[in-house]
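Q: quick check, what structure comes out for this input:
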Amino acid sequence: MKLAMDAMGGDHAPDEIVKGALQAVKMDEDLSILLVGDEKRIKPLTENHPRLEILHTDEKIESTDQPTKAVRKKKRASMVLAINEVKEGRAQAIISAGNTGALMTAGLFGVGRIKGIDRPALAPTLPTIHQGKGFLLLDAGSNMDAKPEQLLQYAIMGSIYVEKVLGLKQPKVALLNVGEEEGKGNDLSKQAYDLMGNAPIHFIGNVESRDLLEGVADVVVADGFSGNLVLKNIEGVGMSLMSLIKKEMTRSLYAKLLGLLVYPKLKGIRKLMDYSSYGGACLFGLAAPIIKAHGSSNSTAIVSAIDQAKIFVKQDIVQTIQKTVLEMNDKETK
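A: Here you go, the predicted structure:
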């Protein structure tokens, strides 16, 4: 298997990107990775590993760049060239920790959408209080507005991914809403609820945001605006909580001594609630596997994103989504 990586995207590029890629190929003798970026900066980090190739370019898309403009103007940017490798069939998946909007735009321009999917969705796996469980949230900010039919497509894509990748039979799919009862929410929520209830998924109904970390659902569907609010809120609450605990544990000598005793447990909780440790966010709905790693990813997070891409390819998620959606559309037209 060959993957293409945007080696220049992210806060710690290319050092942590290349370090993660090197760890990944050392652990999997069937894996090769094409690193796209500045060869002068990348080459010294590769240890001349035979399964790490380099495609040189001096151009990259910055986190502050306007996505569509950057993709159209910077045709030799590392992200754009990495996606082109998949488009041309020289690699099977793309991983980038760079500009999210640009990655989605470059994916749309480069590989296009899956047949039957109206709009792609950004789908990170977020933590729950249950060790290693997590839940898939989509859309987390790719499209601020959505139609009921698009939320249905998100539900189907999410259900397929969780079943194939996480091995959960009949994953529980829920619709993010302001209440659990049927009939709650705005027109979008009510119409999407009806569609999901008749779809080939295990739909459990509405879920409120306060219950998400309890792991009540395996897949949570929302429009991009609401989903992004949830994503940022979970991240912000986690950071603020750890900051508050740290502050309280340094107020006095007694608190510091107590802190030494509970620090290992707190460290474990922090790791559990760090959503970047679950790998990257999938860009569902595009005609090739594209993984968006967290912008601050270290080498460990990059390895997790690579593992995610490998499973995406091995389980043929893209084709499974396309087949399911087209079959469902055929039944509706008959």
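
Q: only C-alpha atoms for contact and neighbour calcs from this point on.
A: Fine.

Q: for the nearest residue to L22 once chain neighbours are set aside, give me its contacts.
A: Distance criterion Cα to Cα, 6 or more residues apart in numbering; nearest residue to L22, sequence neighbours excluded, is T46 at 6.4 Å. For T46, the contacting residues are V18, K19, L22, L52, by Cα atoms under 8 Å, 6 or more residues apart in numbering.

Q: helix/strand/coil for the first one?
A: Right, V18. V18 carries the three-state label helix when classified by DSSP: H, G, I helix; E, B strand; the rest coil.

Q: still on that earlier bit, between the contacts of T46, which sits nearest A192?
A: Checking those against A192 with Cα to Cα, the nearest one is V18 at 42.2 Å.

Q: and the gap between that closest one and D6?
A: 10 Å (Cα to Cα, to the nearest Å).

Q: give me the common contacts of these two.
A: L35.

Q: hmm, back to that, got the contacts of T46 as CSV, with distance to G167 columns?
A: What follows is these, written out as CSV (distance: Cα to Cα, whole Å):
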residue, distance to G167
V18, 30
K19, 29
L22, 28
L52, 30
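
Q: let's see if you can find the most crowded of the residues you listed.
A: V18 (27 neighbours; other Cα atoms under 10 Å).

Q: what sits against that one?
A: Applying Cα under 8 Å, 6+ apart, the residues near V18 are A7, L35, I42, L45, T46, S299.

Q: the fourth one against D15, yeah?
A: Going back to what we said before, that points to L45. Yes. Look at L45 against D15 with Cα atoms under 8 Å: they come within range, at 7.0 Å.

Q: give the contact list for the residue most central in space within the chain.
A: For the chain, the residue nearest the mean C-alpha position is A281 (0.4 Å; Cα atoms, centre = their mean). Contact partners of A281, counting by Cα under 8 Å, 6+ apart, are L122, A123, P124, T125, I291, K292, A293, H294.

Q: to compare with the earlier structure, here is another sequence to fold:
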Amino acid sequence: MYKIAVDAMGGDDAPTTVVSGVESARDQLPNVEFILFGQLDQVKPLIQDMTRISLIQSDDIIAMADEPVKSIRNRKNSSLVMAANAVKHGEADALFSAGNTGALLAAGIFLVGRIKGISRPALMTLLPAIGGEHDVFVMMDVGANADNRANHLYEYGILGSFYAHEILHYENPRVGLLNNGGEEDKGDQMHKDAHQLLKTGHTKHLVNFVGNVEAANILQSPADVVVSDGFTGNAALKAIEGTAKTIMKTLKNSLSNGGVRAKMGAGLLLPTLKSMAKQWNPEQYGGAVVLGVKAPVVKAHGSASPKAIAAAMVQIESMLDSNLINKVDTFVTDHKDDLAARMDNK
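A: Alright, predicted model coming up:
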């Protein structure tokens, strides 16, 4: 039986949405128990069925605007810190929150702990792949680290490949480096160095590197894993999400305001439009994962619905079932000399 430590107070509509999502996940996952950390006078009345749910009182909450590292160090009785410490001490197998992203990252790195040999854990998400062999691709880092070195991007290629292989079941995941051109000499020095590290890793059969990919075509399945520095990755992710929302809104408005013919056409197109909306709905993919730490740590969006939170719990169970963290740890240990050499040189 797996145990997931849940920050019940994290999120825009917590604890209501979190509790609803947990109960939905509980009904789907018979092999999972949920430990909810929060203010019990608010949490307990929301629970319809206590089956495989336990509650632990926390007197403090880390808000969205709080400074992440300072909060993790000083607010020991917050729901997030207590949940992270439960994982640290082996009382739970994984950590979930829909709260402060920076605080969750800090909790993952400083409390749950970094895998030895991974220099910089990163935030990974899934995005839709259009017209390729697979429906989604892995992208990281999408915001954990604003400043990176070339060896960090090389490590992201390894971490993303493990997720794509073990969780998405991609046979030999193709790794691409997000850059401002497809040629090998494109980009600043850090990206040029990262390209060379990934290329060398390809020759050693450590990553299946396919070269640089551009933001203009990353949704068209040029790679199964797209690696980036956190600043660029976060900007690209938000641009993609914003563009998708704008297109869907514009299309809806055009059909609604285009007269009788447009509305009749909209009726005929309704199944296709629903399929498009579903493909671009991030809630179906689960949460963003902090890869490079000693246990599954998953972040849902602050405005995540109960359905999205339940999907994140399913995602966590998949990570636990596949033994993903131990497999990454074993790989890093077996290749520690290679990784250390790259850290020294880049």
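
Q: let's verify the aligned residue in the second structure for K184 of the first structure: helix, strand, or coil?
A: In the second structure, K184 of the first structure lines up with K186, judged by TM-score structural alignment. Counting by three-state DSSP, the backbone at K186 of the second structure sits in coil.

Q: try the one 10 residues further on
A: When the structure is reduced to helix, strand and coil (three-state DSSP), Q196 of the second structure reads as helix.

Q: equivalent analysis for K307 of the second structure, please.
A: helix.

Q: the residue of the first structure sitting at the aligned position of it: what's it in contact with?
A: Following TM-score structural alignment, the counterpart assigned to K307 of the second structure within the first structure is T300. Counting by Cα under 8 Å, 6+ apart, T300 of the first structure makes contact with G20, S277.

Q: which residues does L324 of the second structure contact?
A: Residues in contact with L324 of the second structure (Cα under 8 Å, 6+ apart) are F162, Y163, E166, I167.

Q: keep only those residues that stay in contact in the first structure.
A: Conservation of the contacts of L324 of the second structure in the first structure, assessed by both residues aligned by TM-score structural alignment, their matches' Cα atoms under 8 Å: retained contacts are F162, Y163, E166.

Q: relative to N257 of the second structure, which of these is nearest.
A: Using Cα to Cα, those come closest to N257 of the second structure at Y163, 44.0 Å.

Q: how close does the closest residue in space to that closest one that isn't next to it in sequence sit to R26 of the second structure?
A: Residue nearest to Y163 of the second structure in three dimensions, not counting chain neighbours: L324, with 7.4 Å by Cα to Cα, 6+ apart. L324 of the second structure sits 22 Å away from R26 of the second structure, going by Cα to Cα.

Q: give the residue farthest from the middle of the second structure.
A: The second structure, farthest from centre, Cα atoms, centre = their mean: V260 at 42.8 Å.

Q: contacts for the strand or helix carrying that one?
A: With secondary structure defined by DSSP states H and E, V260 of the second structure is part of helix 259-279. The set of residues external to helix 259-279 of the second structure that reach it, using Cα under 8 Å, 6+ apart, is P128, M248, S254, L255, S256.

Q: same thing with stretch 142-149 of the first structure?
A: Contact with stretch 142-149 of the first structure is made by 101, 104, 119-122, 188-189, 191-192, 195, 223-226, as judged by Cα under 8 Å, 6+ apart.

Q: average distance between the lengthiest helix in the first structure and the second structure?
A: Secondary structure of the first structure per DSSP state H: the longest helix is helix 224-248. In the superposition against the second structure, helix 224-248 of the first structure averages 0.8 Å from its aligned positions (mean Cα distance after the TM-score superposition for the first structure).

Q: that helix aligns to what range in the second structure?
A: Counting by TM-score structural alignment, helix 224-248 of the first structure corresponds to 230-254 in the second structure.

Q: got the buried residues for that stretch?
A: Neighbour counts using 16 or more other Cα atoms under 10 Å place G230, F231, T232, G233, N234, A236, L237, I240 of stretch 230-254 of the second structure among the buried residues.

Q: distance to F96 of the second structure for these - can I get that in TSV?
A: TSV is the format used below for those (distance: Cα to Cα, whole Å):
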residue	distance to F96 of the second structure
G230	21
F231	23
T232	25
G233	22
N234	21
A236	25
L237	21
I240	25
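
Q: A63 of the second structure: which of those residues is nearest?
A: N234 (21.2 Å).

Q: neighbours of the closest residue to the closest one other than its chain neighbours, how many?
A: Distances taken as Cα to Cα, 6+ apart place V142 nearest to N234 of the second structure, at 4.3 Å, with adjacent residues excluded. Counted with other Cα under 10 Å, residues neighbouring V142 of the second structure total 24.

Q: quick one: secondary structure of V142 of the second structure?
A: Classification of V142 of the second structure by three-state DSSP places it in coil.

Q: hang on, it packs against T125?
A: Yes. Using Cα under 8 Å, V142 of the second structure makes contact with T125 at a distance of 7.3 Å.

Q: strands of the first structure, start to end?
A: 2-6, 32-37, 52-56, 93-96, 121-123, 125-126, 135-138, 172-176, 202-207, 219-221, 281-284, 290-292 (DSSP state E).

Q: what would those look like in JSON lines with distance to I311 of the first structure?
A: Shown next, in JSON lines, are the strands of the first structure (distance: least, Cα to Cα, whole Å):
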{"stretch": "strand 2-6", "distance to I311 of the first structure": "12"}
{"stretch": "strand 32-37", "distance to I311 of the first structure": "15"}
{"stretch": "strand 52-56", "distance to I311 of the first structure": "20"}
{"stretch": "strand 93-96", "distance to I311 of the first structure": "10"}
{"stretch": "strand 121-123", "distance to I311 of the first structure": "15"}
{"stretch": "strand 125-126", "distance to I311 of the first structure": "15"}
{"stretch": "strand 135-138", "distance to I311 of the first structure": "16"}
{"stretch": "strand 172-176", "distance to I311 of the first structure": "21"}
{"stretch": "strand 202-207", "distance to I311 of the first structure": "22"}
{"stretch": "strand 219-221", "distance to I311 of the first structure": "18"}
{"stretch": "strand 281-284", "distance to I311 of the first structure": "12"}
{"stretch": "strand 290-292", "distance to I311 of the first structure": "11"}
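
Q: noted, bye for now.
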